[in-house]
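A.B. asks: Need a 3D model of the sequence below.
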Amino acid sequence: MWKKPHTLEELQAACTSTLVQTLGIEFTAVGEDYIEGRMPVDERTMQPMGLLHGGASAALAETLGGAGAYLCVEEGTICVGLEINANHIRPARRGWVIGRATRLHQGRTTQVWNIMIRDEQDQLICVSRLTVAVRPSVQR
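C.D. replies: Sure thing, here's the model as predicted:
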């Protein structure tokens, strides 16, 4: 499934000085057909009522789905988000949330990814779907 070589260290290094680093998102596993990561529930990712911000969940989902999509395409190709949705099932108040992204569809010009986000007790926090466009990379 993966067409690009990858290590967790390489994925993390690619996110230096980005939103991913700012939110404390960490890649934790790349399996045969999934990619996983985690994000802290802390002052960076909470909304004023002391709960995990829905936008932070969406950022984790897009990070994982986007990284998976990127690893599934040939060199010289990029993936950019077209649409993301997120259903927030239950609140998270502290600790970590863990996301797992799996590919639902890979076409010539689009991919669709499913991302399930759970807390450390394995309770479902958020279900998200990400659609990405697959395009040739543009040299700057």
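
A.B. asks: contacts, neighbours, all on C-alpha from now
C.D. replies: Will do.

A.B. asks: Now do the strands in the protein.
C.D. replies: With DSSP state E as the definition, the chain shows strands at residue ranges 26-30, 34-41, 77-88, 95-106, 110-119, 124-136.

A.B. asks: Generate CSV for these, with distance to Gly68 as supplementary columns.
C.D. replies: Putting those into CSV (distance: least, Cα to Cα, whole Å) gives the following:
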stretch, distance to Gly68
strand 26-30, 9
strand 34-41, 6
strand 77-88, 10
strand 95-106, 7
strand 110-119, 8
strand 124-136, 11
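
A.B. asks: one more to put side by side:
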Amino acid sequence: MMDNFTPAPYAAELAAAGVPDELLDWLGWRGLGALVVKMGIHFLEIGPERSVATMPVAGNTQVAGILHGGAHVVLAETLGSFAAGMHAGPGRHALGIEVGATHHRPIAEGTVTGTCTAIHLGRTLTTHEIVMTDEKGRRLSTARITNLIRDDAG
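C.D. replies: Below you'll find the predicted structure:
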């Protein structure tokens, strides 16, 4: 139950991930999700039109020593879903219905930056493109996610 006296249980998790204080009402009682924390995703900017986050390569590699392709998709889906959720607004939520990615080049160390840009922000659907780049700005992968916007049950 939310009240004005009990601190949000995920406040420390959100602060560590770079989530701005003004989003605590939205995320403070749900958190980021265990996978986002485990992957080391850190938000630099969060909004419906544009969101940016980083993720370390270390700890997210596959057997060949490069960033796992699924890690690219986790970063992309995280950014696209959070952006869609913000667009949905109070009393509504976003559900991912399609995600796809093209991997352009590998990365074996450093940090990946994902930049999510809205393609379509509608009443019932959103679509975002997410571009992952390395520290030199080279494109590593491109993803697209579509989210369905639904009213909360209740």
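
A.B. asks: Post the TM-score for the overlay when you can.
C.D. replies: The TM-score (TM-score structural alignment, normalised by the length of structure 1) is 0.86; 131 aligned residues with a Cα RMSD of 1.9 Å.

A.B. asks: Compare the strands of structure 1 and give me the one nearest Pro48 of structure 1.
C.D. replies: strand 34-41 (12.6 Å; Cα to Cα).

A.B. asks: Where is the longest helix in structure 2?
C.D. replies: Longest helix in structure 2, counting residues (DSSP state H): helix 69-88.

A.B. asks: and the angle for that helix with strand 125-133?
C.D. replies: Between helix 69-88 of structure 2 and strand 125-133, the angle comes out at 140 degrees (axes from the mean of the first three to the mean of the last three Cα atoms, to 10 degrees).

A.B. asks: Flag every buried residue along helix 69-88 of structure 2.
C.D. replies: 69, 71-88 (16 or more other Cα atoms under 10 Å).

A.B. asks: what stretch of structure 1 lies opposite it in the alignment?
C.D. replies: With TM-score structural alignment applied, helix 69-88 of structure 2 matches the range 54-73 in structure 1.

A.B. asks: which one in structure 1 is aligned with Thr117 of structure 2?
C.D. replies: In structure 1, Thr117 of structure 2 lands on Thr102 (TM-score structural alignment).

A.B. asks: Asp119 of structure 1 maps to what in structure 2?
C.D. replies: Under the alignment (TM-score structural alignment), Asp119 of structure 1 pairs with Asp134 in structure 2.

A.B. asks: Around that match, how many other residues sit close by?
C.D. replies: 20 (other Cα atoms under 10 Å).

A.B. asks: Same question for the one 5 residues further on.
C.D. replies: Other residues lying near Arg139 of structure 2 total 18 when counted by other Cα under 10 Å.

A.B. asks: and the closest residue to it other than its chain neighbours, what is it in contact with?
C.D. replies: Of all residues not flanking Arg139 of structure 2 in the chain, Thr133 sits nearest, at 4.4 Å (Cα to Cα, 6 or more residues apart in numbering). Each residue near Thr133 of structure 2 by Cα atoms under 8 Å, 6 or more residues apart in numbering is listed here: 112-114, 139-141.

A.B. asks: at 10 Å what do you get?
C.D. replies: By Cα atoms under 10 Å, 6 or more residues apart in numbering, Thr133 of structure 2 lies in contact with 54, 105, 107, 111-115, 139-142.

A.B. asks: next one: Ala83 of structure 2
C.D. replies: By Cα under 10 Å, 6+ apart, the contact list for Ala83 of structure 2 reads 46-52, 77, 94, 116-118, 121, 126-128, 147.

A.B. asks: For whatever residue of structure 1 lines up with Thr146 of structure 2, list the residues it contacts.
C.D. replies: Taking TM-score structural alignment for the superposition, Thr146 of structure 2 sits opposite Thr131 in structure 1. Counting by Cα under 10 Å, 6+ apart, Thr131 of structure 1 touches 62, 65-66, 69, 79-85, 103-105, 110-114.

A.B. asks: of these, buried ones?
C.D. replies: If we count by 16+ other Cα under 10 Å, the contacts of Thr131 of structure 1 have these buried: 62, 65-66, 69, 79-81, 84, 103, 110-114.
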